[in-house]
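Trainee: Here's a sequence, model it:
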Amino acid sequence: MTAFIGLRVCTDDLAQIDALAAKHGCSRAEAARNVLRLGLPLAQKGHSIDLQRMILLIEHMQASIDVIIHREHADAAEQLVTIAQERMAQFHA
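Mentor: Next comes the predicted model:
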């Protein structure tokens, strides 16, 4: 079952929704629904996302893992990059 909801958004938000729709080849409405599906569970739990902090943490973790791998398992380093790229294509394309 679906229901209609109408809402107003600022021009900057609308431009971002339109850019997302164009990037994914979907309608403006589908892009907005996807944003809502992703954001609503976080909002319900009282969470927000600090993208800059998340990126910093991911980069810190990656740098730490890189140091460990190159120090302890240098022979496997290139194989791990290949596996990571394959997983990106499989799960995040």
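Trainee: all contacts plus neighbour counts: C-alpha atoms, from now on.
Mentor: Fine.
Trainee: For Ala31, list the residues it contacts.
Mentor: With contact set as Cα atoms under 8 Å, 6 or more residues apart in numbering, Ala31 has these partners: Ile17, Asp18, Leu20, Ala21.
Trainee: let's see it at 10 Å
Mentor: By Cα atoms under 10 Å, 6 or more residues apart in numbering, the contact list for Ala31 reads Gln16, Ile17, Asp18, Ala19, Leu20, Ala21, Ala22, Lys23, His24, Gly25, Arg37.
Trainee: Please tell me how far the last one sits from Ala89.
Mentor: Taking Cα to Cα, to the nearest Å as the criterion, Arg37 is separated from Ala89 by 23 Å.
Trainee: can you give me the strands for this structure?
Mentor: Read by DSSP state E, the chain holds no strands at all.
Trainee: ok, longest helix in it?
Mentor: Ranked by number of residues, the top helix in the chain under DSSP state H is helix 51-72.
Trainee: list the helices and strands that helix packs on?
Mentor: Where contact means 3 or more Cα pairs under 10 Å, 6 or more residues apart in numbering; DSSP states H and E, helix 51-72 is packed against helix 77-92.
Trainee: Here is a second sequence; please produce its structure as well for comparison:
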Amino acid sequence: MVILKKIRAASLIETLTASVLIIIVFMIASLSFNNIFTNHIKRDKSAIENRIKELEYLIIHNKLKIPYTEDFDSWEIEIITKNNLNIIIYNNDDTSHEKQLIINE
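Mentor: Presented below is the predicted three-dimensional model:
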């Protein structure tokens, strides 16, 4: 005959404490992931980089009159010529970038 050993069960307080700790860990993890994804979306500059590439193409193929200004989303794009160099300046409230475009003719 098999003798069954008694298994000591956890009390209700122990179960609630473990559940609360697990919930707290998951909340901290979800807030961290949310912060990471939000920062990634805010720093995404692929749209402005694609627009700059389009403008470079238009400059190279003489389809764009210089000086040129444009508002693209929250970015201001300005293209000027200095010393036979086309300079593309684009900025928003936080940052300003400058890119020189040399055209071999």
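Trainee: TM-score for these two?
Mentor: The TM-score (TM-score structural alignment, normalised by the length of the first structure) is 0.28; 32 aligned residues with a Cα RMSD of 2.9 Å.
Trainee: Mark which of the contacts of Ala31 of the first structure are buried, thanks.
Mentor: The neighbour-count test (16 or more other Cα atoms under 10 Å) marks Ile17, Asp18, Leu20, Ala21 as buried among the contacts of Ala31 of the first structure.
Trainee: Would you convert those into TSV that also reports distance to Val67 of the first structure?
Mentor: Putting these into TSV (distance: Cα to Cα, whole Å) gives the following:
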residue	distance to Val67 of the first structure
Ile17	39
Asp18	41
Leu20	36
Ala21	39
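Trainee: Between these, which sits nearest Ile55 of the first structure?
Mentor: Leu20 (20.1 Å; Cα to Cα).
Trainee: My guess is the closest one contacts Arg33. True?
Mentor: No: using Cα atoms under 10 Å as the test, Leu20 of the first structure is too far from Arg33 to be in contact (11.4 Å).
Trainee: What helix or strand is Phe26 of the second structure located in?
Mentor: According to DSSP states H and E, Phe26 of the second structure maps onto helix 12-42.
Trainee: no wait, Ile77 of the second structure
Mentor: In the assignment (DSSP H and E), Ile77 of the second structure maps to strand 75-82.
Trainee: Same question for Thr69 of the second structure.
Mentor: Since the elements are taken from DSSP H and E, Thr69 of the second structure ends up inside strand 68-72.
Trainee: With Ile52 of the second structure instead?
Mentor: For Ile52 of the second structure, the host element (DSSP H and E) is helix 46-60.
Trainee: orientation of that helix relative to strand 68-72 in degrees?
Mentor: Using axes from the mean of the first three to the mean of the last three Cα atoms, to 10 degrees, one finds that helix 46-60 of the second structure and strand 68-72 are set 160 degrees apart in direction.
Trainee: Helix 46-60 of the second structure packs against which elements?
Mentor: Helices and strands touching helix 46-60 of the second structure, as assessed by 3+ Cα pairs under 10 Å, 6+ apart, comprise strand 68-72, strand 75-82, strand 85-91, strand 96-101.
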